[in-house]
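Peer 1: Fold the following, please.
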Amino acid sequence: MTFDALASQTQIETVKSNLSQRGVQVEVLADGASALQRIQSMIPAGASVLTGSSLTLTQMGFEDLLKSGEHPWNNLKDELLKAPMEQQYELRRQGTLADFFIASVHAVCETGEVLIASASGSQLPAYAFSSPNVIWVAGTQKIVPTLETGLQRVREYSLPAEDTAQKEMGRPGSFIGKTLIFEREAPYLGRNIH
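Peer 2: A predicted model of the protein is given here:
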């Protein structure tokens, strides 16, 4: 199976329906520019924002916007990266409490599950519980038929791509340390998952 083909309109509608039934608010936007505008409209001035490592956010210009400082938010990633290495671990923990956590995912299953893999797991608390507002930005190429196929996409497509990207930055590479399978959001938590 190829994991970079765009999904059909039928697959998109199936995912939209199944995610909505699981407490995820879904919006289908035309392109990265539209997604960038939508994200900007969702975050109020003064809100704290943390992003997970995401090629999608980089490609659509969100990371550049954050780095530019030309926004009304508190960019926690800037604070984290400026801190001495020995303080970054604690700042990462605190960052999971950001008002808005924005990242991508590795697979979205037509059956409604969402998969996120991580080497360290540092971003998983925000996805799963601690951030009151989570915004996922994902292209339709991440849609797969089943949870099993989603795990296959994570291991056979996402991991090799991330490993290569890490090595190109002079780092030792990547691995899957932890995988989150997001099944549904509990309504009583009062979180907004988009």
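
Peer 1: from here on, contacts and neighbour counts on C-alpha atoms
Peer 2: OK.

Peer 1: The chain: strands as residue ranges?
Peer 2: All strands of the chain, identified by DSSP state E, fall at 48-51, 74-75, 100-103, 107-109, 114-118, 133-136, 143-144, 178-182, 192-193.

Peer 1: Could you also give me the structure for this next sequence, so I can compare it with the first?
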Amino acid sequence: MQSGEIIKQRYKIMAPRIIKALQDRNFEAYFCETAEEGAKKALSFIPEGETVSWGGSLTIHEIGLTKLIKEGNYQVIDRDLAETEEERIKMMRQALTCHTFLSSVNAVSEDGIMINIDGMGNRIAAIAFGPESVILLVGMNKICRDRDAAVTRARTETAPANALRLGLDLPCTNTGCCFDCSKKECTCSQIVEMRCNRVPGRIKVILIGEAFGL
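Peer 2: Below you'll find the predicted structure:
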């Protein structure tokens, strides 16, 4: 068996326990073995004609979900189409009241705590409150042993990688390591720990049995 297949098998074995942990915290949780299955599962929760938006998630793009949304019968708020920074910010605010918000998370502990780290805060704001429905697509590579390990992953792996992706001039882009900076463009300005869901059915988590996102 190839190494990739071994890892996928491990993800499949782990998934039921992670799903149970998320459900115990009142999140709806599902497992899909492939990206295609994950994207289709997400679409099954979005009624045609609804307004859909998303934050700066690589996962939802990598699995092809944003492409399917744009090709479907939905009203899309896509900040990447903005022609000015002012228009971009306006669209980010509009996304806070859309029907369905798509995203991923930066890390998930084995007992179901989800960690999100953000620069502007628009993504974590929409996940926490605003849109009627939130669908989180999460590669199983983001599963961590516990809450502290999840925070460490977000700070020391995700944040520097995202800063590099965005071409920012930060200590972490020059060294590859987090220096707990307070620069204006810091990508880890805000960190949110999601430990429970108070609105039944609002937040759905789709675990994907492959590695996606940062």
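
Peer 1: Overlay them and tell me the TM-score.
Peer 2: Superposed pair, TM-score by TM-score structural alignment, normalised by the length of structure 1: 0.85. Supporting alignment: 182 aligned residues with a Cα RMSD of 2.0 Å.

Peer 1: Tell me which stretches of structure 2 form helices.
Peer 2: In order along the chain, structure 2 carries the following helices (DSSP state H): 3-24, 35-43, 58-62, 65-71, 85-94, 122-128, 147-153, 159-165, 171-175.

Peer 1: Residue 206 of structure 2 is nearest to which of these?
Peer 2: Closest of the helices of structure 2 to residue 206 of structure 2 is helix 35-43, at 6.6 Å (criterion: Cα to Cα).

Peer 1: looking at structure 1, where would I find the counterpart of the closest one?
Peer 2: Using TM-score structural alignment, helix 35-43 of structure 2 corresponds to residues 32-40 of structure 1.

Peer 1: which residues touch the matching stretch?
Peer 2: Applying Cα atoms under 8 Å, 6 or more residues apart in numbering, the external contacts of stretch 32-40 of structure 1 come out as 29, 59-62, 135, 137.

Peer 1: Buried subset of those, written for ChimeraX?
Peer 2: To isolate the buried members of those in ChimeraX, using 16 or more other Cα atoms under 10 Å:
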select :60,62,135,137
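
Peer 1: Redo the contacts of stretch 32-40 of structure 1 as a markdown table? Include distance to residue 14 of structure 1.
Peer 2: Shown next, in a markdown table, are these (distance: Cα to Cα, whole Å):
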| residue | distance to residue 14 of structure 1 |
| --- | --- |
| 29 | 16 |
| 59 | 26 |
| 60 | 25 |
| 61 | 28 |
| 62 | 28 |
| 135 | 20 |
| 137 | 17 |
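
Peer 1: Now find how far off-centre stretch 13-24 of structure 2 is within its chain.
Peer 2: Centre-to-centre, stretch 13-24 of structure 2 and its host chain are 18 Å apart (Cα atoms, centre = their mean, to the nearest Å).

Peer 1: That stretch vs structure 1, average distance?
Peer 2: With mean Cα distance after the TM-score superposition for structure 1, stretch 13-24 of structure 2 departs from structure 1 by a mean of 1.7 Å once superposed.

Peer 1: Which positions in that stretch come out as buried?
Peer 2: Neighbour-count burial for stretch 13-24 of structure 2, counted by 16+ other Cα under 10 Å, picks out 15, 18-23.

Peer 1: For burial, what's the neighbour tally of residue 86 of structure 2?
Peer 2: Using other Cα atoms under 10 Å, residue 86 of structure 2 has 9 other residues around it.
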